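Student: Everything below, folded, please.
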Amino acid sequence: MDKFSGQKRAGAMLYPPIDPFDQRMLDVGDGHQIYVEQCGNPKGAPVVVLHGGPGGGCSPAMRRYFDPEVWRVILFDQRGCGRSRPHASTENNTTWHLVADIERIRAALDIDRWAVFGGSWGATLALVYAETHPEAAAFLALRGVFLATQRELDWFYGGGASQFWPDQWARFSKLVPEAERGDMIAAYNRRLFSGDVKQETRYARAWAAWENSLASVESDGNPGETPADYARAFARLENHYFVNKGFLEADGQILRDLHKIDHVPGVIVQGRYDMICPPKSAHDLASGWRSGRLHMVRAAGHALSEPGISFELVRVMRLVGQNRGTYGL
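Tutor: The predicted structure follows:
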């Protein structure tokens, strides 16, 4: 029997849990050390997994989207989050630092070309990385596309998503004086970087709760309280990147530079009812990317753990693994 399961529960669709065969801290300079792990087949087709956020960190569940007999799976915590150090630090922490870190990992592990797997902010980073190093990207698997545009930030922090989740938006916005609510990202930035850890943690938890409430189509709007350390890293890093517009040189840069990856094959897996990263971005990406294909998942939201999303991602990576020679993996 194939190890892949077509059952409708997300966990049943994944491969069994596995442990890493390699774990290390990689000094990437600038005062940062990042956590890197490898699991699966040491001689398998390499794939690097880019987590979301920024600031989300990688998790053991992310290992389970790949057949461990076929894939050599590389996960890492981006600067400032997870097991990387210093924790919650935004110093020397930009998109371009992360792109350079990915290349450092590839060189350290002696990998020529690899598949790149990322969702949400991880999809943003995957696209920027591939457009910067198209020779290294053999295949892109993207989920819940975020293009780091002002339109997307306005949707989520400027009132668009609040039309669907007014109760959660009220909780998120009430912590900010009414006079500052015209720019919620800036208002939260002042509090997330106030220097008062207690205040930073309070606002970090509110920032994380707003996003977590909207992640799944099955959400009841009550995600529970996020652990303080995780919330502070997640919120500070995400806000830092959003205040700086993803550190891109122009709004719409990713779509502008798609011609650089026209030859790189890939698949976009997008939830039809994604409230965090609405499907327009995935559609725009697919429309301009000659080698990219869009899979719109019915009755799914944003989260990696959505059953329909998990089903498609496992299916895609199984097919790529079966045809890895075609992709030069």
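
Student: Going by C-alpha atoms from here, please, whenever you check contacts or count neighbours.
Tutor: Will do.

Student: can you map out the helices along the stretch 101-250 of the chain?
Tutor: In the stretch 101-250 of the chain, the segments counted as helices under DSSP state H, counting those that start in this stretch are 121-132, 150-157, 166-173, 184-192, 197-213, 228-243.

Student: Nearest to M13 among those would be which one?
Tutor: Evaluated over the helices of the stretch 101-250 of the chain, closeness to M13 peaks at helix 121-132, with 21.3 Å, by C-alpha to C-alpha.

Student: if we can go back for a sec, and of the helices of the stretch 101-250 of the chain, who's closest to E306?
Tutor: Using C-alpha to C-alpha, the nearest of the helices of the stretch 101-250 of the chain to E306 is helix 197-213, at 13.1 Å.

Student: Next, the angle helix 184-192 makes with that closest one.
Tutor: 150 degrees (axes from the mean of the first three to the mean of the last three C-alpha atoms, to 10 degrees).

Student: Summarise which helices and strands helix 197-213 is packed against.
Tutor: Helices and strands touching helix 197-213, by 3 or more C-alpha pairs under 8 Å, 6 or more residues apart in numbering; DSSP states H and E, are helix 166-173, helix 184-192, helix 228-243.

Student: switch the cut-off to 10 Å
Tutor: Secondary-structure packing of helix 197-213 (3 or more C-alpha pairs under 10 Å, 6 or more residues apart in numbering; DSSP states H and E): helix 150-157, helix 166-173, helix 184-192, helix 228-243.

Student: how far out from the middle of the chain is the second one?
Tutor: The one in question is helix 166-173. Centroid separation for helix 166-173 versus its chain: 24 Å, with C-alpha atoms, centre = their mean, to the nearest Å.

Student: do the same with the first one
Tutor: Distance, stretch centre to chain centre, for helix 150-157: 17 Å (C-alpha atoms, centre = their mean).

Student: Quick one: residues in contact with that helix.
Tutor: Residues from elsewhere that reach helix 150-157 (C-alpha atoms under 10 Å, 6 or more residues apart in numbering): 146-147, 158-163, 169, 172-173, 181-185, 210-211, 242-243, 245-246, 251-252, 275-278, 280-281.

Student: Quick check: C39 is in a strand.
Tutor: Yes - assigned with DSSP: H, G, I helix; E, B strand; the rest coil, C39 falls within a strand.

Student: list the contacts for it?
Tutor: 18-23, 63-64, 66, 68-69, 71-75.

Student: List buried members of those by neighbour count.
Tutor: When these are checked for burial by 16 or more other C-alpha atoms under 10 Å, the buried set is R63, R64, F66, P68, W71, R72, V73, I74, L75.

Student: Also this sequence, please, to line up against the first:
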Amino acid sequence: MTLVLLSGLYSDSPPRRTHAIPVPHGHVLHVEESGDPAGLCALVLHGGPGSGSSPLLRRFFDPARFRVISVDQRGAGRSRPRGATAHNCTSDLLEDLRIVREQLGLPRWLVAGGSWGATLALAYAGFEPQAVVALLLRSVFLPRAEEIEAFFQDTAGRGPTAWTRFAAVAPADQRHDMLGFLARSLQQAPSSDDPDQHRRLALAWWRWELTLAGGAAAPATGIEPDRETLDALVDRYRVQSHYLLHRCWLDAPPLLDRLGTLPQVPTLLLHSRDDRVCRPEGAQAVHERIAHSQLRWVDGAGHDPAHPAMASAMVMALDSYALHGRFARAC
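Tutor: Have a look, this model is predicted:
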């Protein structure tokens, strides 16, 4: 058995295989395979939308037991064109996952996702229920108007000083609609008078997001993105604002109303009660709509997937599934 490091995560190793998979409308998905080719197949869905996959996400999985498929969604990570919002909505992503599954010859897989990735996992389980053997949902996000407004407008009073710094990138008469301002600005070319506008917006968004995320992701070190990283953040937030402006196309009907028809497979939600990015009320609401689901609170982790408590909970859940075909109930 592969040893787990003291951090609670499995050691990282380079992907075993990479794929460039063409999908409709000129998009090309970057897909990585890690772990044992004969292991239990698991699809990993990154957050954002627009964030791209990270080596961290595959380190929850024992590489001696799992074949891990990491997909950079349209416009994200190393998929091309990066930052593109044309022909990029949730229904496109669902169809893309079907294409990836069929191209790789995979009849079924465990689906794991965090934040937006957990949301997409729920939508995918409704789209291809026959292909899903289990769902592991970390810090699930509900794309409801009140959730989105709470993030961008600080309606809960979570950090007025930090929010004021965030909002200062917008003209005073547009600060009541930060998402709309950011979405419009990131879609338009910067003016010649302010060529670095996109980078300034991305830096402000990044700082605000990390302030809310807490845990190990909190920007306490003072280390900030370099120019190359900022350019990647611009593309990420362009895609993310595009999705959030449309409530991720999951509001007609609302995502919660779609959950009663999900497959009866092992389903575990992991969430922290101090998550200020994806509020715990959302996880509770999802749990109540999926009768066969489990909900475990991982307190103190905020919205940080690398927090030791959350990392440990993810590893334990996946180890349990690999051994028993289910997520063992908490003691």
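
Student: Would you pull the TM-score for this pair?
Tutor: TM-score for the superposed chains, counting by TM-score structural alignment, normalised by the length of structure 1: 0.92, backed by 319 aligned residues with a C-alpha RMSD of 1.9 Å.

Student: how about the helices of the stretch 101-250 of structure 1 in CSV, adding distance to G325 of structure 1 and mean neighbour count?
Tutor: Converted to CSV, the helices of the stretch 101-250 of structure 1 look like this (distance: least, C-alpha to C-alpha, whole Å; neighbours: other C-alpha atoms under 10 Å):
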stretch, distance to G325 of structure 1, mean neighbour count
helix 121-132, 20, 24
helix 150-157, 37, 17
helix 166-173, 47, 16
helix 184-192, 45, 19
helix 197-213, 38, 20
helix 228-243, 37, 23
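
Student: Out of these, which gets nearest to V99 of structure 1?
Tutor: Using C-alpha to C-alpha, the nearest of those to V99 of structure 1 is helix 121-132, at 5.5 Å.

Student: Aligned counterpart of F60 of structure 2 in structure 1, please.
Tutor: When structure 1 is aligned by TM-score structural alignment, F60 of structure 2 is paired with Y65.

Student: how about the nearest residue to its match, chain neighbours excluded?
Tutor: V314 (5.2 Å; C-alpha to C-alpha, 6 or more residues apart in numbering).

Student: And A20 of structure 2, by the same measure?
Tutor: Per C-alpha to C-alpha, 6+ apart, closest to A20 of structure 2 is H30, 5.0 Å.

Student: That neighbour: which element?
Tutor: Using DSSP states H and E, H30 of structure 2 sits within strand 28-35.

Student: Can you spell out the matching residue range in structure 1 for that strand?
Tutor: Under TM-score structural alignment, the match for strand 28-35 of structure 2 is residues 33-40.

Student: Would you mind getting the average deviation of the matching stretch from structure 2?
Tutor: When structure 2 is superposed, stretch 33-40 of structure 1 averages 0.5 Å from its matched positions, counting by mean C-alpha distance after the TM-score superposition for structure 1.

Student: circling back: figure out which of the helices of the stretch 101-250 of structure 1 is closest to L109 of structure 1.
Tutor: Nearest of the helices of the stretch 101-250 of structure 1 (C-alpha to C-alpha): helix 121-132, 17.3 Å.

Student: against structure 2, where does that closest one fall?
Tutor: Structural correspondence for helix 121-132 of structure 1: residues 116-127 of structure 2, per TM-score structural alignment.

Student: returning to that earlier point: just how off-centre is the match of strand 28-35 of structure 2 within its chain?
Tutor: The chain centroid and the centroid of stretch 33-40 of structure 1 are separated by 16 Å under C-alpha atoms, centre = their mean.

Student: Among the buried ones among the contacts of C39 of structure 1, which one sits closest to P46 of structure 1?
Tutor: Checking those one by one against P46 of structure 1 (C-alpha to C-alpha), the nearest turns out to be R72, at 4.6 Å.

Student: Contacts only, for that closest one.
Tutor: By C-alpha under 10 Å, 6+ apart, R72 of structure 1 lies in contact with 38-48, 63, 66, 114.

Student: If we use 6 Å, what do you get?
Tutor: G40, N41, P42, G44, A45, P46 (C-alpha atoms under 6 Å, 6 or more residues apart in numbering).

Student: Most neighbours among the residues you listed, which one?
Tutor: Neighbour counts for the contacts of R72 of structure 1 were taken using other C-alpha atoms under 10 Å; the highest belongs to P46, with 27 neighbours.

Student: can I assume that one is in contact with W114?
Tutor: Yes - the pair P46 of structure 1 / W114 is scored as a contact, 5.0 Å apart, by C-alpha atoms under 6 Å.

Student: okay, now the residue nearest to D30 of structure 1 when sequence neighbours are not counted: neighbour count?
Tutor: Excluding the flanking residues, the one nearest D30 of structure 1 by C-alpha to C-alpha, 6+ apart is N92, at 6.3 Å. Taking other C-alpha under 10 Å as the criterion, the count of residues near N92 of structure 1 is 15.

Student: and if you look at P177 of structure 1?
Tutor: Number of residues near P177 of structure 1 (other C-alpha under 10 Å) recorded here: 9.

Student: quick one: what's aligned to it in structure 2?
Tutor: Match for P177 of structure 1 (TM-score structural alignment): P171.

Student: That match and W208 of structure 2, how far apart?
Tutor: 17 Å (C-alpha to C-alpha, to the nearest Å).

Student: ok, now A121 of structure 2?
Tutor: Using C-alpha to C-alpha, A121 of structure 2 is found at 26 Å from W208 of structure 2.

Student: coming back round to it: list just the nearest of the contacts of C39 of structure 1 to H295 of structure 1.
Tutor: H295 of structure 1 has its nearest neighbour among the contacts of C39 of structure 1 in F66, at 18.5 Å by C-alpha to C-alpha.
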